[in-house]
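# Next one to model:
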Amino acid sequence: MLDNILGYNRTTWATGILILFVSYVLLRYLRAASRRILPCPPGPPMRPFIGNIMDIRVDKPWLKLTDYKYKYGDLVYFQGLGQSMLVLNSLQAMTDLLEKRASKYSDRPIFIFGNELMGLNRYLTFCDYNDEWRAQRKLAHTALSPTAVKGYHVMQEDSAAIFARDLLRAPENFNPLMRLTSSKIILAITYGIPMDTPEDKYITQIEELAKVGVKAVMPGTYLVDLLPILKYAPSWVPFQREAKWAWDMTELAIARPFEYVKRELEAGTAPPSFVQQLLTDPLDDIADFERRVKWAAGSMYGAGAESTYVTVIIFFLVMALYPDKQRIAQAEVDRIVGTDRLPTIEDRSCLPYVNALIKETMRWHPIMPLGVAHRSSEDDEYEGYFIPKSTVVIPNVWSIAFEPNEKYEPQAFLPERFLDPSHPTVDPSMWMFGFGRRICPGSVLAENSIFITIATLLASFDISLPDTGELKPQFSSFQISYPEPFDCRIVPRSGLKASIIEARAAQSTI
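The predicted structure follows:
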């Protein structure tokens, strides 16, 4: 009897959903058709009812979208199921729309799973261009001013030295050690949480949450983002259970470190940090101040930890694959920094090849091949094409990174390309940290962390292929494309280097 009732209820629910969905699609189509004068940009062939929108739901979509560039051009358009997506395949198109027309393209996509069900739109990174975004952005700029960023230099240098010391003791654990280091340095900068705090107290929950988050912001990952009516599905549906867990975990992960800072402030023992600075000297013109500080801090942690971690892990990979480039960079460090100390952030401007190597690491495999999607807030026209309101706009930065070059092979790892003014290569920092009004306010902080970690590794270690002599790079297909687990050999360059690492780490104050 119970099975019959449940079966009837589920069938009735599904039928109602289908009717509502068909009505939704027809309404969207008729509204778009009534506004359209120019044609939409070209794209793959359309199928009845679903259009071509499902073409984006493939493994590593940036590869297919880059292929489409040479078939359809810099603008590739997808539509169907009441949705529209526009892929930008050139830096010119990204600059023209996302920067020069930022007032029209600063909203974020309406990810039903990520925003409405999981609550990611409470973060600065994912909220629309509105009063909430402006308030959090102001907080971030206030606490990440040039003077404030310089104040974190020693902390970042300490973190790199501690990571090097840990590698001396357990080089085979380079991946989890880097994951832990990148998380702890951001916790220290954002909340003043000491780096010797057990990782399970704050980091474990955030890492579990991140696994869902990187899927939730990948266009097409969850069917509910293409069929919004599915958000009314019963709570027993698997994606609803996953979203409920993520919502609760997000609340906990954001609240715990924030409350730690408040307790330390009350006790008069709060060390300098992003949150400590804002709570000590609050901005009178921002309403709901504490809540907005809490979410701005959460955004800073999420963006900073991942960008540093993934970039450094890719660095390990390319150094094992290209030892000749490693030797050139090491020689520059030895020549400029010397052999009796570790590099500092102040050395950055004097190490052009190291900087070029870091840029090439970012270009060789962009950690976010499709950037972070934008959304048009009104109808627009560009290059003779019509772009409807609420179109999801995806900057395919992979296509920029692998733009054909008459002198340098895009697939090759060649830091020298960034030192050759006769064949300029687009600096990855122009697309790694976002576009227009959505550029990450912590980009300078992240670049400093990446630089000092990599420079310290170059000064301290030789990285080479594993004992098997084989290394085949593989990467995940999420919004952030992580290297699949791999092995490599990491040994100190000398006994003296090992001693210098131990001594520098012992001086750390974090």
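# can we go C-alpha only for contacts and neighbour counts from here?
Noted.
# can you give me the helices for the stretch 151-300 of the chain?
153-169, 174-191, 203-216, 223-226, 238-267, 274-280, 289-321 (DSSP state H, counting those that start in this stretch).
# In TSV, list those helices along with mean neighbour count and distance to Ile394.
Formatted as TSV, the helices of the stretch 151-300 of the chain follow (neighbours: other CA atoms under 10 Å; distance: least, CA to CA, whole Å):
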stretch	mean neighbour count	distance to Ile394
helix 153-169	22	33
helix 174-191	23	27
helix 203-216	17	15
helix 223-226	19	15
helix 238-267	16	24
helix 274-280	19	31
helix 289-321	22	18
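# Here is a second sequence; please produce its structure as well for comparison:
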Amino acid sequence: MTSQAQPLLSFRSEHPFVFYTSALFLVILLSLTAFAEYFKPLGKRKGKDGKVPNLPPGPSGLPILGSLLDVKEGIEDPDHAKLKLLSQYGEMATLHLGSKTFVFLNSSRVAAEIINKRGSITNERSSYPVSSGIVSHGHRRSLLMHQAAWAEPRRAMHSLLSGSHLKLYGTWQELESTQLLAEYLLKPKQWYRHHYRYANSVVHRIALGERLVKSSKELEDLQNLVTYFTGSIMTSTVDWFPGLERLLPWWFVQPWRLSWAWLDKWNYDIYKQWWDPVKEQIQNGTAPPSFARDVLLNPDTPYRGDDDDIMYVAMQLVEAGSDTTRLVLNAAFMAALEHPNAFRKAREEVDRVCGKDADARLPTLADLEDLKYICAMAKEVMRWRPIVPNTPDHTSTKDFDFDGYHFPAGTGFVLNVPALCEEVRDPDSFVPERWLDGHETNIAHGLWLFGGGRRICVGYRLAQNSLFLLLSRLVQSFDLKQAGPYNSRRLHFHATSEPFPVDMTVRNKHYENLILSEAERQGVLEDAKLEREKL
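Prediction:
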């Protein structure tokens, strides 16, 4: 025994509690220090060439966690106050989220430069082992896929934007919106339920071929899939510390993986219930036209993937397309309550183009170029109450310099949608006129809610057509009034119950007759009556 160790041993004998407590504290401190160093955010590490990142300013955050808690709170806040406050750091703000470094883009200028112009090196996604791995059966959602896997679903989905497909889908959208009008008329207090049926039925027919015949339980399950999936991103520690799974022993990781397995199985089983009948019809030659039949399972243009890959591509279109459209339609109703003058202007435009009272006809997609105020109003609804606080990160695959900053490969760039939507004069006001700039018929122009660059949502024109039809026909035929107290910033978007109270009445007898006669002529009146009986 060395003389140097003697005092330490004496201290241990005389003060065992203090000794062992101090030793435990030291072990914990060293462990946390080693953990923090191992998971140091990308933006705080030196590059392989020894170059230190030079990033825009941003909140310092907590040790190890960084700004994770603030971002989670900011996304869950309906007013997105914390995300908007990131603009105080300038056009870009750097946040360290676990071991990842994200740069939030707060202005259209930097968003266009980094997401659009540098899209060739900012198309990648960062790793999400839980949400895009376990929960997704390894297939979920092209929006989270790495670039190599994303190319094939992207190729297939581009057919949604082709002229011939858009024209066919447009006739289906007109049919479904006619049924929606009849449902408004027959059961106005259930307007929010009609929105989900309409949005889901449109995208269901486009993706899978048949008009929607699903129970309320089946529709609610599909709606909940979106909520659970997005929730898995923010609640999973491993998604923010991707190296954690490699660091921990298998006996520690396995119970954690099993804790998410139920969500994967539940998701997979629901998808299978919707997909299997469609696949069987396609295989036996009885299926109607659809994205699944004519693109994914078309022998002339086969999808390069297995059966589950194909199912997930088809069902993600149904899932995402239906829920987002529903949320925007609800926001449109809120806008009508809060800003009736804008809706009166929209009605005047529709009356001028489509006639009035006994001479009125329903607007169609052929009127889109002539109803530019309606197009502008659709964009303003999405800007005024953005339903998506931010889009998935665009991760750089190479180092690059911009505006005096040096961004290392692996930096994630996030479109800060709430901040981008407030990049206008008087952002709290609802002013469709701000979009009458010659690009009003392109809903993605100047509006970042669909993403940007090569990762932009391929279905944005389908979304535009659905919103155009609903808004033009809504302002033409119905009056909306407040039916009780509400908070215009607390819309409860994900609730299946009434998000806010609305008193909905048909404009006059002429429009009641127009709706009923058109619904009967198009063969959807009985379907609308059946929906009334279900509710």
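# TM-score for this pair?
Remark: TM-score between the superposed chains equals 0.85 [TM-score structural alignment, normalised by the length of the first structure]; 481 aligned residues with a CA RMSD of 3.2 Å.
# and the helix or strand Arg31 of the first structure falls within, how far from the chain's centre?
Element membership for Arg31 of the first structure (DSSP states H and E) is helix 2-35. Relative to its parent chain, helix 2-35 of the first structure has a centroid offset of 35 Å by CA atoms, centre = their mean, to the nearest Å.
# cool, and stretch 242-261 of the first structure?
Using CA atoms, centre = their mean, the offset of stretch 242-261 of the first structure from its chain centre is 19 Å.
# Please look at Lys184 of the first structure and Tyr191 and confirm they touch.
No. Lys184 of the first structure lies out of contact with Tyr191 (CA atoms under 8 Å); the separation is 10.0 Å.
# first vs last residue of stretch 462-482 of the first structure, how far apart are they?
By CA to CA, to the nearest Å, the extent of stretch 462-482 of the first structure from end to end equals 23 Å.
# who's in contact with it?
59-61, 214-215, 217-218, 310, 316-317, 319-321, 323, 366-371, 483-484, 486-493 (CA atoms under 8 Å, 6 or more residues apart in numbering).
# What sits closest to the residue nearest the centre of the second structure if chain neighbours are left out?
Geometric centre of the second structure, nearest residue: Val388, 5.3 Å, by CA atoms, centre = their mean. Closest residue to Val388 of the second structure apart from its sequence neighbours, by CA to CA, 6 or more residues apart in numbering: Leu449 at 6.8 Å.
# The one you found -> the first structure?
In the first structure, the residue matched to Leu449 of the second structure (TM-score structural alignment) is Met432.
# what's the counterpart of Gly404 of the second structure in the first structure?
Under TM-score structural alignment, Gly404 of the second structure pairs with Gly384 in the first structure.
# burial count for that match?
10 (other CA atoms under 10 Å).
# Thought Leu75 was touching it, still the case?
No. Contact criterion CA under 8 Å: Gly384 of the first structure and Leu75 do not qualify, at 11.2 Å.
# so what sits against both of those two?
Shared contacts of Gly384 of the first structure and Leu75 (CA under 8 Å, 6+ apart): none.
# and the strand or helix carrying Ile336 of the first structure, which stretch of the second structure?
According to DSSP H and E, Ile336 of the first structure maps onto helix 323-337. Aligning helix 323-337 of the first structure against the second structure (TM-score structural alignment) gives residues 340-354.
# who touches the matching stretch?
336, 360-363, 367, 370-371, 373-374, 430-432, 472, 475-476.
# Against Thr308 of the first structure, how distant is whatever residue of the first structure lines up with the residue nearest to the centre of the second structure?
Here Val388 of the second structure is matched to Met368 in the first structure, going by TM-score structural alignment. Taking CA to CA as the measure, Met368 of the first structure falls 12 Å from Thr308 of the first structure.
# what's stretch 206-218 of the first structure in contact with?
With CA under 8 Å, 6+ apart, stretch 206-218 of the first structure has contacts from 111, 113-114, 120, 221-222, 246, 249-250, 253, 302, 372, 478-480.
# what does stretch 374-389 of the first structure give?
Contacts with stretch 374-389 of the first structure, where a contact means CA under 8 Å, 6+ apart, come from 32, 36-41, 84, 98, 104-109, 390-394.
# Among those residues, name the ones in helices.
Ala32 (DSSP state H).
# Check which element follows the one helix or strand Lys64 of the first structure maps to along the chain.
Secondary structure assigned from DSSP H and E places Lys64 of the first structure in helix 61-72. Counting by DSSP H and E, the element after helix 61-72 of the first structure in chain order, helix or strand, is strand 75-80.
# average gap between that following strand and the second structure?
Mean deviation of strand 75-80 of the first structure relative to the second structure after superposition (mean CA distance after the TM-score superposition for the first structure): 2.1 Å.
# got the angle for that strand vs helix 61-72?
Here strand 75-80 of the first structure points in a direction 110 degrees away from that of helix 61-72 (axes from the mean of the first three to the mean of the last three CA atoms, to 10 degrees).
# report the angle between the axes of strand 75-80 of the first structure and helix 2-35?
Compare the direction of strand 75-80 of the first structure with that of helix 2-35 by the same axes, to 10 degrees and you get 140 degrees.
# before we move on, the earlier item: just how off-centre is the helix holding Lys64 of the first structure within its chain?
Going by CA atoms, centre = their mean, where helix 61-72 of the first structure is centred and where its chain is centred differ by 22 Å.
# For it, name the packing helices and strands.
Contact partners of helix 61-72 of the first structure among helices and strands, from 3 or more CA pairs under 8 Å, 6 or more residues apart in numbering; DSSP states H and E: strand 75-80, helix 397-401.
# mind checking which of these is nearest Glu199 of the first structure?
helix 397-401 (33.4 Å; CA to CA).
# The following helix or strand past the closest one against the second structure, how far on average?
Moving toward the C-terminus from helix 397-401 of the first structure, the next helix or strand (DSSP H and E) is helix 429-432. Superposed on the second structure, helix 429-432 of the first structure shows a mean distance to its aligned partners of 3.2 Å (mean CA distance after the TM-score superposition for the first structure).
# What are the contacting residues of helix 429-432 of the first structure?
Lys359, Pro366, Ile367, Met368, Gly371, Val397.
# What distance do you get for the first one to Thr15 of the first structure?
By that I understand Lys359 of the first structure. 53 Å.
# Between these two, tell me which one has more neighbours.
Neighbour totals were compared for Lys359 of the first structure and Thr15, and Lys359 leads with 20 against 12 (other CA under 10 Å).
# Map that one onto the second structure.
Lys359 of the first structure maps onto Lys379 in the second structure, by TM-score structural alignment.
# Identify the farthest-apart pair in the contacts of helix 429-432 of the first structure.
Lys359 and Gly371, at 16.4 Å, using CA to CA across the contacts of helix 429-432 of the first structure.
# Nothing else from me, thank you.
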